[in-house]
Structures are given as structure tokens and as C-alpha cells.
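Q: The sequence isn't on hand, but the structure is:
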């Protein structure tokens, strides 16, 4: 009888231990692994100064990625430096001070690229300012600047195919006023572009494919 009681107690103990172990295992929450891509916080930098000969007011973005920010910073400061080296206007000029302005727009931050438009405009007198629009695009992982060859690859077209399609679209819009050499198959004609989630837009500068009055022209292609 005593042996039976001992065996019974041992069985109860084993069952209790098993129950405790299994319940603890089941109730322990599973580890959740969540991979989040690091968010980019865009900040603004401003170069602003005024002297007796010129006024500068340029705003441009920084993305918190060292290689990208350094390249943008150097590009903007180089442009401002070149502007400041221009000889001043004579005192009797209708435009006593040169001006250099800059802004940015069309910011796109995707999983693979960072892209935006940088608009720089200088005025030293004359009928209108001289404006340049640069599409600046970077590989988000490496910080490397993306060039037109990368853009062609993203849309799955050769420069000849891009040229033919762009010329056709611009010709339909501008007619005989189009300067066709500005969209021929020279890769430099497509050096300015911006990237969005679903397309790439090539930017043609003032005077590149038409007279100043026609303004800046753009042609877009779907990304593959």
C-alpha cells in the first residue's frame, strides 16, 4: 500500500511538472522580428548673404546620408563661388547688384533612390535671369550619384530610343519651333532628370529644345 502511494505521488508530481512546462512554453510570446528601413529626415540648408555687389539666397536639402549630403553641399557651394567671381556691374547700371537664388522641389525618397530638382537662377542684368534646373539622383544604399546611363537602364531603353520618343513628343508640342539637336542621341541632352516611384522625367533646359519663351520642357518615361 505504501509503495502504491509513493508511485501515485510521483505520478502527480511528474504530471504537474509537465503541465507547468508546457503551459510556460505556450504562454511565452514569440519574438517578433520587424525590419524597418531607416527613415530619412529632410532638412534645409540656406546660404544667404548680401554685399555691395551681390545678393545670394540659396536653399537646398540635406538627407542625413553623408555621401549624398556632401556632394550636394559641394555642388551648391561651387555654383555660388563661381557666381561671386563675376565682375560687378558698374554703379550706373540699372541692376546695381547681381543676384543668385536657389530652391528645390520634386523630392522623392524611395527604397532605392533619393531624387530632387535643384533650381539655380542668377541675374546680372538683361531681359531675364539665367536659370538652370538640375535633377540630382542618388543610390540610397551607396550614396553614389546616378547618371543618365542609370536612367536609361531604369526605363529599359537606349539613348537612341529615348531620343526618338522625346523628339516625337516635343515636336508634337512645339512644332517647327523645336530645336531638334537639343534632343538628339547625344547622352548629354539627357543629363538632367528626376526619378519618382513610377517614372523618370528628363528635363530640357531653357534654349535647349526651344526659345526662352517656350520655357523648360520635360518628357517622362515609365520605370520598368
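A: Done, it's in. Note that the structure is a prediction, hence the values are computed from the model and not measured. Residues are numbered from 1 along each chain as shown.
Q: make it CA atoms for all contacts and neighbour counts henceforth
A: Noted.
Q: Would you verify that residue 18 is located in a helix?
A: Yes. Using DSSP: H, G, I helix; E, B strand; the rest coil, the assignment for residue 18 is a helix.
Q: Can you tell me the element residue 15 falls in?
A: helix 2-27 (DSSP states H and E).
Q: ok, residue 128 - contacts?
A: Shown here is residue 128, which makes no contacts under the criterion Cα atoms under 8 Å, 6 or more residues apart in numbering.
Q: before we go on, here's another structure to hold up against the first:
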């Protein structure tokens, strides 16, 4: 397979970015860079968002211009780091590459090894990493990825229709196989296959609701609504499965796309059951207040890690509103072996340019609210059956 590589860069570094784009092409990769792939009339933000979600690897080209600049380069870096939680620990997904000596934020340096392209043999290191990433992708496509008792295969539904407006839709969904949880695997596959089919049908444009005065060129880039869904397996044991969907959409003629999270947490004990946040707590209201306090404090710390600055009063008010103790604010959550992760879409706790946010809250910090034998105990991996 040709590895899809998204090239993220600051516009001041465009010539260097194009040089590395050409090297990727020579190496048999399938790189994507805005100046080569966005056509006149296309909504550039929507096209970038689709390419970013579709990429196998995100290549972050870092320089003094990009690391000190607020905007889409930082947004892409933030979102790439956020998506690491849905990858296997050994997967190569984000490649931070230094175009010059510059200060790399702890948000990146604390999680990933970067390569200084000004040093001897640096590109050979990049080639080796990309080759390994391509091998990992090929194995996952052919044999599925391991998730607890499951093998997970990525499937998708697509639909394109030229209209005024028309639509361009791609919805990924997981197909599950399991040697000893075959009935559960079948139900999960039906569940998410059904979700994909429903989303596809609901997102189609209707021929009798066309607006030719607003979109005089059916099939033109600005006359297409878009939806693209991607999923990630967060945690899986014999008794629990947690996964998330990132749902992005674009309305024809809009300034930019938008996105939100859908999360799915299941108990696998005895039979497949979907879990809500309330299922975990003895006192749900008190738990929400504690979660809110912990999230706001961590969002402030994360802001500092990303920017090197303390949040100003306006940003703190945004955190206080978007992470206030309401059910709606914490509806997007996943479960790890010892913690919850709460996901915040663009605009919920910060600006669109700041991208997506997430906060991990340890079970330990919520012990006084958790049901003693509640479903959080299912998140610990038992001895697996072969």
C-alpha cells in the first residue's frame, strides 16, 4: 500500500515543505500537502480536515516560525497528538521533524522523539520510520488490529452525488472478530455497521431540496456538503470495550468544517450493554461536580503545555463554561484501564483554531463516588482465554 502522509507546515516554510513532499513521492509514499491538492473553489479548511483524518502518518515540520505561531499549524499538531491515544503504543503516527534548531513544546517533546533534519543521516531515519509505519498499516489492513479479545478491521461506506448542494460522504466503521466472544463481536459489527448506514442515509442531500440560485454549478467544490467519520479503539478487555468517533462535517458554502465526538462504552459481561456515565457513580451529581473541578484545572495546565502561557481570564471563563458540571459537557467520555477520558470538541472549551482537547481523570480521584463493584472494574484486563 502507499502510505498516506499529511504534511503540516507553516507557510513561511513552504519551499522546504515542498522539497520533502517531493522526496516522499520519490520514496513511493502518497503525501498530501495543501498547495498541491487543494483546487480553486474548494473550501481549503474542509479539504485539510478530510486529508488529516484520512492520513496514516502526520508529518509535523517544525521551525521557529511554526512553533511560535498560533493558528492551523498548532491546531494540526494539537489534534495529531490527541489522536495518538487511539493508536497502538508501537504505531508510528506522528513524526515531528525539525527544519532548524527551535524550541519544541512539551506538548510534543514530552510524548514523541523528534528528528533534526539538519543532522547527517536524518532523512534516512525518516525513511526507516515511514517504512515501518507502512508495514504496520499493511498488517492491520490484512490481519486486523488487536484490541483485547478482538481483531478489529476498518471498513467504510462512501457516497458522492453532484447536486446544488450535493454530498461527499465517507463513514468508517469497525468490524469485529473474536475466537471466544463471537456473539459479542457479531453484535458489535452489526451495531456499528448500522450506525454507518444510518449516518450515510441521513447525510444524503435530497433532489427536491436543491438551491440552484445559491449553488449554480452542481458538482462544483463549493456545492458539496461533506461528512467524514473516523473511529478509534481506546480500550478493550474481556468485559469492556471503549471507542470513540470523530465526526466532521461541512455545509456547502460555510466558512469552515466542524466536528464533534461520539463515544461508545460497552459492558461485555454476560451480554452486550451500552454504558452511560451515570452507570458508574453512586452520586452522579456530586461526581459531575468533582469531574468538572478536575477537568478545569487540567485544561489550564494543558493550555500552558501547548502555549507556554497561563490562560487569560477570557480563556478561563471558556473552560469554566465548557467544563461546567452538566451532563451534556461530559457526554463524550471513554474508559481506560484506570481512568476516564473526557473529550471536548472545538468551541466547547476553546477556539476553533485550538482544536480538540481531552482530560484524563483517574478512578482514584473519583473513588468516593464510584460504585464499589461498578462497571469501572470491568476495565481491568483479566487473564485472557486463548
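A: Yep, that arrived. All values reported here derive from a predicted model rather than from experimental measurement.
Q: Might one say that residue 258 of the second structure is in contact with residue 250?
A: Yes. The criterion here is Cα atoms under 8 Å, and residue 258 of the second structure meets it with residue 250 at 6.6 Å.
Q: more crowded one of the two?
A: Comparing residue 258 of the second structure with residue 250 by other Cα atoms under 10 Å, the one with more neighbours is residue 250, at 24 against 19.
Q: Now the counterpart of the more buried one in the first structure: closest residue in space, sequence neighbours ignored.
A: Matched by TM-score structural alignment, residue 250 of the second structure corresponds to residue 123 in the first structure. Closest residue in space to residue 123 of the first structure, ignoring its immediate chain neighbours: residue 129 at 4.4 Å, by Cα to Cα, 6 or more residues apart in numbering.
Q: was I right about that neighbour contacting residue 122?
A: Yes. Taking Cα under 8 Å as the definition, residue 129 of the first structure is a contact partner of residue 122 at 5.6 Å.
Q: okay, those two: which has more neighbours?
A: residue 122 (19 against 14).
Q: Let's verify the more buried one: helix, strand, or coil?
A: Applying three-state DSSP: residue 122 of the first structure is strand.
Q: do the same with residue 153 of the second structure
A: Applying three-state DSSP: residue 153 of the second structure is strand.
Q: corresponding residue for it in the first structure?
A: So residue 153 of the second structure corresponds to residue 43, using TM-score structural alignment.
Q: what about that match, neighbour count?
A: By other Cα under 10 Å, 10 other residues sit near residue 43 of the first structure.
Q: Apart from its neighbours in sequence, what residue is nearest it?
A: That would be residue 62: by Cα to Cα, 6+ apart, it lies 5.2 Å from residue 43 of the first structure.
Q: The one you found matches what in the second structure?
A: Aligned by TM-score structural alignment, residue 62 of the first structure pairs with residue 175 of the second structure.
Q: List the contacts of its match.
A: Here residue 175 of the second structure is in contact with 152, 153, 154, 155, 185, 188, 189, 192, 193 (criterion: Cα under 8 Å, 6+ apart).
Q: 7 Å - rerun?
A: Contact analysis of residue 175 of the second structure by Cα atoms under 7 Å, 6 or more residues apart in numbering lists 152, 153, 154, 155, 189.
Q: So for the helix or strand containing the last one, what gets flagged as buried?
A: Right, residue 189 of the second structure. Counting by DSSP H and E, the element that carries residue 189 of the second structure is helix 182-203. Applying a neighbour-count criterion of 16 or more other Cα atoms under 10 Å, one finds 184, 185, 188, 189, 192, 193, 196, 197, 199, 200, 203 buried in helix 182-203 of the second structure.
Q: Could you do stretch 122-135 of the second structure as well?
A: Here stretch 122-135 of the second structure shows 123, 126, 130, 131, 133, 134 as buried, counting by 16+ other Cα under 10 Å.
Q: How about residue 120 of the first structure: what's its closest non-neighbour residue?
A: Nearest in space to residue 120 of the first structure, with sequence neighbours left out and distances taken as Cα to Cα, 6+ apart, is residue 102 at 4.4 Å.
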